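**Student:** below is the structure, and that's it, no one-letter string:
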């Protein structure tokens, strides 16, 4: 299946010489939720701005639903909805007026039923006659999403959509995003809340210093790069790990009350049986044990750290 967004050899160098993007190649599948992660200044917003036609690339090509964003820019932009980080709308307009106006900007005929459905889905229907300046920050964010959806785009970019909103509103937005995906809309999400990507995304892309570090299915990524740990709460604290256990991937807590065994999730042989046998041979008893796995946040931090180290080495 042809990707709904295809980015090829994309670069962006600003007039001052700063290279914001370097040879970006990225395909985004139709109907997926794709999370683009990266630290501040990594190039996330620049990449989105180029795809949406706000910033011009220095070189490379971008296709949006088969339309070149330069040669066929009107058709390409009609396929895209963007919810930017900043709240940029006319604060003196009513919710109803600004959403209808946004639809008209794309040459779409008035459709009261559609706009009503969007406002109801975003819990804005009761606010439709209120001026935007009177709304809370979370409601203003919902208005921005309504504006982006008003022309029925096939692709929706959410650039830090839940920044500064409360937990309840954030979860409401997650549900809204899932409903959009069920209706065939492709979602590209940037976020600093790693739990959002872990909760919602089908695939994860990591960008750092203008380069794509990795693109992978979320579950495959967590399985391949995540590590599992077995924590044993000891019956008696240890002063140090016995020499007979020195060859095992063990760490001892500061107070000596816990042994932590790290093992590879991909290996068929975890080594846990061997560990427990050797603990018994050493007379080390434990009261309890638990297992845990690396979170997406830990994997992300590790990837960014490794990427920085590699770039500095070159």
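**Tutor:** Everything's here; your move. Note that the structure is predicted; figures quoted are calculated from it, not measured.

**Student:** C-alpha from now on. contacts and neighbour counts both.
**Tutor:** OK.

**Student:** tell me the strands in the stretch 101-250 of the chain, going along the chain?
**Tutor:** Ranges of strands in the stretch 101-250 of the chain, per DSSP state E, counting those that start in this stretch, are 155-159, 186-190, 203-208, 211-217, 227-234, 250-252.

**Student:** now the fourth one against strand 203-208, angle please.
**Tutor:** Put plainly, it is strand 211-217. Using axes from the mean of the first three to the mean of the last three C-alpha atoms, to 10 degrees, the direction of strand 211-217 lies 170 degrees away from that of strand 203-208.

**Student:** now do strand 211-217: which elements does it pack against?
**Tutor:** Contacts defined by 3 or more C-alpha pairs under 8 Å, 6 or more residues apart in numbering; DSSP states H and E place strand 211-217 against strand 19-28, strand 203-208, helix 296-313.

**Student:** just how off-centre is that strand within its chain?
**Tutor:** Computed by C-alpha atoms, centre = their mean, to the nearest Å, the chain-centroid distance of strand 211-217 equals 12 Å.

**Student:** and the contacts of that strand?
**Tutor:** The contact list for strand 211-217 (C-alpha atoms under 8 Å, 6 or more residues apart in numbering) reads 21-25, 42-43, 202-207, 303-304, 307.

**Student:** hmm, back to that, JSON lines for the strands of the stretch 101-250 of the chain, including mean neighbour count and distance to residue 93?
**Tutor:** Listed next are the strands of the stretch 101-250 of the chain as JSON lines, based on neighbours: other C-alpha atoms under 10 Å; distance: least, C-alpha to C-alpha, whole Å:
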{"stretch": "strand 155-159", "mean neighbour count": "24", "distance to residue 93": "23"}
{"stretch": "strand 186-190", "mean neighbour count": "24", "distance to residue 93": "28"}
{"stretch": "strand 203-208", "mean neighbour count": "22", "distance to residue 93": "37"}
{"stretch": "strand 211-217", "mean neighbour count": "17", "distance to residue 93": "40"}
{"stretch": "strand 227-234", "mean neighbour count": "18", "distance to residue 93": "52"}
{"stretch": "strand 250-252", "mean neighbour count": "17", "distance to residue 93": "60"}
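
**Student:** okay, one more to line up with it:
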């Protein structure tokens, strides 16, 4: 079963052709990474899938619903976390979650909020305004808000951009947990190692089209066979940083 099916998708802004006939199929329950440089069209594609933009041509189906003919059903069946945290700075972290749970008609908004705060290691910070949070904490709260209601499909548009190494690893673990629970994750990223670590399948979006798609093993087969070389591997700066500070995730006050 496909959670997302995209056929012949096109989108232009006057003479700027952003998407030039994109075809994509995201299997249900998988982590699917969409790779591309700045301006490749990743965010535009995500916005069309989530019904925030309309396509000029082509068809998109999300969890069996057509984005053009059934936008309400599409929105009810997914959650979207964009590049910038969409958090109300006036309310506390817990109040943000309770408000969204009420909008999603959760029968017990307080319980739902507390469960998500615990899941994202934000329980102690829940009584504070997000303006006092670190960047990693705000990003985790933003993702927690996206999970209110338990949508079967989660769209993550460059979720780790700007995060420190600890917060990035913690976000990776959360994404893995989502997939393990049966949630489909469509992830856009510029980080090749992120796609390599997380994705079941990878698509490379370039100049408005998908130029390659498949598993990591599939993509590796497109290159010449590897050669064996004996080299001295020095630890990277990230290796050094994580050795000294740990990789379990930054403390809430960081």
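**Tutor:** That came in fine, so what should we check first? Everything quoted here is computed from the prediction, not taken from an experiment.

**Student:** nearest to residue 65 of the first structure among the contacts of strand 211-217 of the first structure?
**Tutor:** Nearest to residue 65 of the first structure out of those is residue 25 (C-alpha to C-alpha; 16.1 Å).

**Student:** count the neighbours of the residue mapped onto that closest one from the second structure for me.
**Tutor:** Matched across to the second structure, residue 25 of the first structure falls on residue 23, judged by TM-score structural alignment. For residue 23 of the second structure, the neighbour count with other C-alpha atoms under 10 Å is 16.

**Student:** I figured residue 23 of the second structure hits residue 8, correct?
**Tutor:** Yes. Under the criterion of C-alpha atoms under 8 Å, residue 23 of the second structure makes contact with residue 8 at 5.6 Å.

**Student:** residue in the second structure paired with residue 39 of the first structure?
**Tutor:** Superposed on the second structure with TM-score structural alignment, residue 39 of the first structure falls opposite residue 37.

**Student:** might you report the residue contacts of that match?
**Tutor:** If you count contacts by C-alpha under 8 Å, 6+ apart, residue 37 of the second structure has them with 190, 206.

**Student:** can we see that at 7 Å?
**Tutor:** residue 190 (C-alpha atoms under 7 Å, 6 or more residues apart in numbering).

**Student:** name the SS class of it, please.
**Tutor:** coil (DSSP: H, G, I helix; E, B strand; the rest coil).

**Student:** now it: how far from residue 160 of the second structure?
**Tutor:** Between residue 37 of the second structure and residue 160 of the second structure the computed distance is 15 Å (C-alpha to C-alpha, to the nearest Å).

**Student:** before we move on, back to that, looking at the helices and strands packed on strand 211-217 of the first structure, which is buried most?
**Tutor:** By mean neighbour count, with neighbours taken as mean count of other C-alpha atoms under 10 Å, strand 203-208 ranks first of these at a mean of 22.

**Student:** how much does it stray from the second structure?
**Tutor:** Mean deviation of strand 203-208 of the first structure relative to the second structure after superposition (mean C-alpha distance after the TM-score superposition for the first structure): 0.4 Å.

**Student:** that strand - contacts with which helices or strands?
**Tutor:** If you count contacts as 3 or more C-alpha pairs under 7 Å, 6 or more residues apart in numbering; DSSP states H and E, strand 203-208 of the first structure packs onto strand 33-37, strand 211-217.

**Student:** quick one: contacts of the first one?
**Tutor:** With contact meaning C-alpha under 7 Å, 6+ apart, strand 33-37 of the first structure is reached by 186-191, 197, 201-207.

**Student:** just the element for residue 238 of the second structure, please.
**Tutor:** Using DSSP states H and E, residue 238 of the second structure maps to helix 237-245.

**Student:** what range in the first structure matches that helix?
**Tutor:** Aligned by TM-score structural alignment, helix 237-245 of the second structure falls on no residue of the first structure.

**Student:** now do stretch 49-67 of the second structure
**Tutor:** On the first structure, the counterpart of stretch 49-67 of the second structure by TM-score structural alignment is residues 51-69.

**Student:** list the buried ones in that stretch?
**Tutor:** 51-53, 56-57, 61-65, 67-69 (16 or more other C-alpha atoms under 10 Å).

**Student:** as TSV, those residues with secondary structure and distance to residue 84 of the first structure would be great.
**Tutor:** Shown next, in TSV, are those (DSSP: H, G, I helix; E, B strand; the rest coil; distance: C-alpha to C-alpha, whole Å):
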residue	secondary structure	distance to residue 84 of the first structure
51	helix	13
52	coil	11
53	coil	13
56	coil	17
57	coil	19
61	strand	22
62	strand	19
63	strand	20
64	strand	18
65	coil	21
67	strand	22
68	strand	22
69	coil	19
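
**Student:** can you tell me which of the residues you listed lies closest to residue 150 of the first structure?
**Tutor:** residue 52 (16.0 Å).

**Student:** list the contacts of the closest one.
**Tutor:** Residue 52 of the first structure makes contact with 77, 80 under the criterion C-alpha under 7 Å, 6+ apart.

**Student:** quick revisit: I'd guessed the match of residue 25 of the first structure sits against residue 10; true?
**Tutor:** No. Counting by C-alpha atoms under 7 Å, residue 23 of the second structure stays clear of residue 10, with 9.9 Å between them.
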